[in-house]
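In: I'll drop the sequence and a predicted model, then ask my questions.
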Amino acid sequence: MSAEHTNVPTSTAGGDHPAAHEHPVALGDAFARALPELAVPWEATRFERPELLELNEPLAAELGIDPGWLRSEPGVRFLLGDELAPGSSPVAQAYAGHQFGVYVPRLGDGRALLLGEARDASGSLRDLHLKGSGRTPFARGGDGFAAVGPMLREYLMGEAMHALGIPTTRALAVVATGGRVMRDDSLDPLPGAVLVRAASSHLRVGSFQYARSLADRGALRRLTDFAVARHFPEARDDGRPALRLLEGVVERQARLVASWMLVGFVHGVMNTDNTAISGETIDYGPCAFLDAYDPTAAFSSIDHAGRYAYGRQPGIALWNLTRLAEALLPLLAEQSDEAADAGDAAMEAAKDTALAALDAFAPAYDRAWTDGMRAKLGLVGSAAPDEQVRGLASALLAELQEHRIDFTGAFRALADTARGREESLRGLFPAGAAPGPWLGEWRALSLDPAAMDAANPAYVPRNHLADEALAAATAGDLASFERMLDAVTSPFEPREGLERYALPAPPGAPRHVTYCGT
């Protein structure tokens, strides 16, 4: 069992706990107050037999919340949204979104609630948000609940991404509800659970699409000001907050998606309602990590055309950002130099401004990807120009694709090669095949294998092992989940006994398929 991420039963022990006299958590309701058009007050379902399955102690410490209290009965009731903290006004958030390219004008939190905003140890605001807490007015069919497996999956993936240094939402806790839920991919009822998620915010591209659809420029303006104050405070007095917001989100999304590509992560459902303004990874539904390198890899059971395949992620991110730019056009027009002119002139100027902001995506992405690949290839201290780094990386990736070689394992083996153990990399190639001329060119450069170890994880959440662990957890055994969580939250240091977590699925394993369980 992990020493930090603990699974414990709800405690009902008495005693003079400090929380007995005052609530140990204070939450704000800034979103609910600032944007009532995008917030519907709502209450979470009260579950009668909850049990705390996982508690993220490091995150609780960041949020200034006593883990011991969170394990108590009042603490668990707080996590479920039953016992509200001072200042908490739970709301279901409204947003729109393009889902697989099709615009849906009203989505929203169908089975989720924003409890409020907490201030972490750095002074930054963090949303606390529930998932699986029951139907809301935005529910699109279904019961509004969630199953243990998908909630633990989001916990696992978020902590793995955090350990990899990738911006992400994180789970504070997973609480079993004691109830059962029916799902199409299971013939039997599954144990229910609620995820408690922390995020810099839950503002999405879809939030701005919804605000634009209201034909209320005041709401769009307040949303923009709220987002700028939350995520880009340096631009609050700039005079063109909508433009600064767009530029900032373009930059953050470019770096985020580059970081996904560098570790072989496939989000799986890059709808505009899953594109966070904060630049954090959000919503770990049908996500997966590559085993064999394949730009066409798509694992989602519903992504039949491969719209969100691994290699398409940068292009989809730019497509989503274009939708954000469209939503912001009225504000870009009124904040342009032509704002005093006729409406058409101002709008044309706004479109040019938006296009210029979007044009920054490709160079920002290329810079982040090249810098990351330089680190993965051990060339941070090398004088090799960027063009050479990109050429070496492209040649390597082409061979990984041709021979269906494990992406994560190849880069770890490359570090061994930098230390003179070339058999590690060559052993990944099939009989009769070997690395091409790029290998000699790379070895002739100034290499830093220790830096490679720090940039290339030994452990990522292997798809087949995650499925195995989640199936066991659904059946009531959390041991496999805890072992995997332990591996992926310290991903860069190989440890004895964790060898299987560094290996891809065995040859002949069926194609991995993921579902939108979250």
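Out: Yes, it's here.

In: could you use CA atoms for every contact and neighbour count after this?
Out: Noted.

In: wait, doesn't residue 412 sit right on residue 455?
Out: No - the criterion here is C-alpha atoms under 8 Å, and residue 412 misses it with residue 455 at 9.4 Å.

In: now the strands: where do they sit in this structure?
Out: Counting by DSSP state E, the chain has strands at residues 5-6, 39-41, 51-56, 91-93, 97-99, 102-104, 112-119, 125-131, 170-181, 190-199, 265-266, 288-289.

In: show me the contacts for the residue nearest to the spatial centre of the chain.
Out: The chain has residue 281 as the residue nearest its centroid, 2.3 Å off, counting by C-alpha atoms, centre = their mean. The contact partners of residue 281, taken as C-alpha atoms under 8 Å, 6 or more residues apart in numbering, are 166-169, 256, 275.

In: now, among the residues you listed, which is nearest to residue 425?
Out: Nearest to residue 425 among the contacts of residue 281, counting by C-alpha to C-alpha, is residue 166 at 26.3 Å.

In: could you measure from the closest one over to residue 256?
Out: Per C-alpha to C-alpha, to the nearest Å, residue 166 is found 7 Å from residue 256.

In: would you confirm that residue 199 contacts residue 172?
Out: No - applying C-alpha under 8 Å, one finds residue 199 not in contact with residue 172, separated by 10.0 Å.

In: what about residue 239, neighbour count?
Out: Applying other C-alpha atoms under 10 Å, we find 11 residues neighbouring residue 239.

In: equivalent analysis for residue 5, please.
Out: 20.

In: doesn't residue 61 make contact with it?
Out: No - using C-alpha under 8 Å, residue 5 is not in contact with residue 61, being 11.8 Å away.

In: got another one to weigh against that:
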Amino acid sequence: MPVSAAYRPARDHLTLGAAFYDPVEAARFPAHILRFRNQDAAARVGLDGLTDDEWTAHFGRFVPLPGGMEAPLALRYHGHQFRVYNPDLGDGRGFLFAQLRDARDGRLLDIGTKGSGRTPWSRGGDGRLTLKGGVREVLASELLDAMGVATSRSLSVIETGESLQRGDEPSPTRSCVLARLSHSHIRIGTFQRLAALEDTANLARLVEYVLAAYFPDRHGTRDPAATLFDIVCTRVARLGAQWMAAGFVHGVLNTDNINITGESFDYGPWRFLPRYDPSFVAAYFDHSGLYAFGRQPETLMWNLARLAECLIPLANLDDLQRIFDDFPDRYEKEMNAATIKRLGVSSVSEKDDRALSQEIWKFLERSAIGFESLFFDWYGGTQSRHRAAKSPCAGLYAGADFEPLRQRLEAHAPRPGLDLSSPYLSRDVPCTMLIETVERIWQPIAAQDDWSLFHDMLGVIRDMKAALSPA
């Protein structure tokens, strides 16, 4: 394997001890057809120089990476699923394959899998992932990354040649194994498991490990459990705000799907909003609307309460309560920041930013405009008025309902470094990933093994990221 100077393997998770994981073997697949490799994400950890054969060996057959862990680890955790506690969870069709250091900032990163075979936590499942599921995870994570949302990155998709039976899509269907690059796979459910077992010693060990491994600048404080809770509350508030500003609905906000570094991951029945609708749900099985778009902040706060309960043996209850009670204020600040960032304008003051954010959401609700259209048409503020005038939504901007937002926009300059003539911002319409778009991309793959629309979309997303995240 050609190891680049950026390649820095790590084995930090092993220091937690055997109470936190089970060594497992990857499934043996009848075929290994490389469908997607993320060179941008791979470069962050020095893996971009692999040949396709080497890539397939590591991410299809799971040959250990040099200097990395000798065996994959299925992580142990519990969790609330739709607010019902389930002690029989854990990595059931995935595992922690490797840990490495980010070449840019030295952060510890995980390579985790999905569809890599059965584990002790599979609960009767086959441990596999459909190819459509892999395609959907790539599209969701790459688009969210382009929008500036804290997210895992889909690193690899390899088709595995098996026919899977599923009740929620036409079967038999094609299979794949996915690898993702993420800051951490430690979840609120990881803490819940130890709390349920009354294993205070390992709970304290986990707190210390998380601070040392992921937040070293906050390690060594007088009250480590409260410190960790403070960090997680801020990061989860930021993630929730970023989802809302992106019009994104995760779909399954169980406590085992909320990690402690505040990153979005494990994309199942996700959706993007066609237009502003607080009641919009992503999962067909979410009959009560528990995880609807407008309820995501409330749900995240409920999940944080479950983390606080786990930390009570290790922290002062009043400190935990004070941090928890501050979540709404943290979320509001993060929401204002995420909203104006999505519009590509600079911050002016907390008061002005709040006023602009409120007008944006009022207009989205009143006008029923396509959710992404407003952010695209007016990206960069009033300097984009000529692009907005050519938009299919131009008529909505000419009415009285838009005037309060227009006036607020006047006070906000474009973010520094924006190129309003970039290829992405020169398009007639924004890039969207509604369910109809996903199906349109999938159909030629399913029918003719034609991946052209998939790769075309990834090209548009790259242009979008370059436009929205200037160096």
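Out: Right, received. Where do you want to start? Note that the coordinates shown come from a computational prediction; the quantities given were computed from them, not determined experimentally.

In: got a TM-score for the pair?
Out: Superposed pair, TM-score by TM-score structural alignment, normalised by the length of structure 2: 0.88. Supporting alignment: 453 aligned residues with a C-alpha RMSD of 2.9 Å.

In: one step back: need the residues touching each of residue 166 and residue 256 of structure 1.
Out: 280-281.

In: and the closest residue to residue 403 of structure 2 other than its chain neighbours, how far from residue 366 of structure 2?
Out: Leaving out its chain neighbours, the residue that sits closest to residue 403 of structure 2 by C-alpha to C-alpha, 6 or more residues apart in numbering is residue 397, at 7.9 Å. Distance of residue 397 of structure 2 to residue 366 of structure 2, given as C-alpha to C-alpha: 12 Å.

In: count of residues packed around the nearest residue to residue 359 of structure 2 once chain neighbours are set aside?
Out: What sits nearest to residue 359 of structure 2 in space, not counting adjacent residues and going by C-alpha to C-alpha, 6+ apart, is residue 405, at 5.3 Å. By other C-alpha under 10 Å, 20 other residues sit near residue 405 of structure 2.

In: so residue 405 of structure 2 touches residue 363, yeah?
Out: Yes - assessed by C-alpha under 8 Å, residue 405 of structure 2 is found in contact with residue 363 at 7.5 Å.

In: structure 1: which residue goes with residue 372 of structure 2?
Out: Using TM-score structural alignment, the partner of residue 372 of structure 2 in structure 1 is residue 408.

In: just to check, that match is in contact with residue 263?
Out: Yes - Residue 408 of structure 1 is within contact range of residue 263, at 7.2 Å (criterion: C-alpha under 8 Å).

In: overlap of the contact sets of the two?
Out: Joint contacts of residue 408 of structure 1 and residue 263 (C-alpha under 8 Å, 6+ apart) are residue 456.

In: how close does the nearest residue to residue 465 of structure 2 once chain neighbours are set aside sit to residue 184 of structure 2?
Out: Nearest residue to residue 465 of structure 2, sequence neighbours excluded (C-alpha to C-alpha, 6+ apart): residue 146, at 4.1 Å. Separation of residue 146 of structure 2 from residue 184 of structure 2 (C-alpha to C-alpha): 20 Å.

In: show me which of these two is the more surrounded one.
Out: Neighbours of residue 146 of structure 2 and residue 184, each counted by other C-alpha under 10 Å, are more numerous for residue 184; the result is 23 against 19.

In: show me what contacts the more buried one?
Out: Residue 184 of structure 2 neighbours (C-alpha under 8 Å, 6+ apart): 108-110, 259-261.

In: what do you get for residue 308 of structure 2?
Out: So residue 308 of structure 2 contacts 229, 320, 324 (C-alpha under 8 Å, 6+ apart).

In: check residue 115 of structure 2 too.
Out: Residue 115 of structure 2 sits in contact with 93-94, 127-130, 176-178, where contact means C-alpha under 8 Å, 6+ apart.

In: what lines up with it in structure 1?
Out: Per TM-score structural alignment, residue 115 of structure 2 is aligned with residue 132.

In: okay then, goodbye and thanks.
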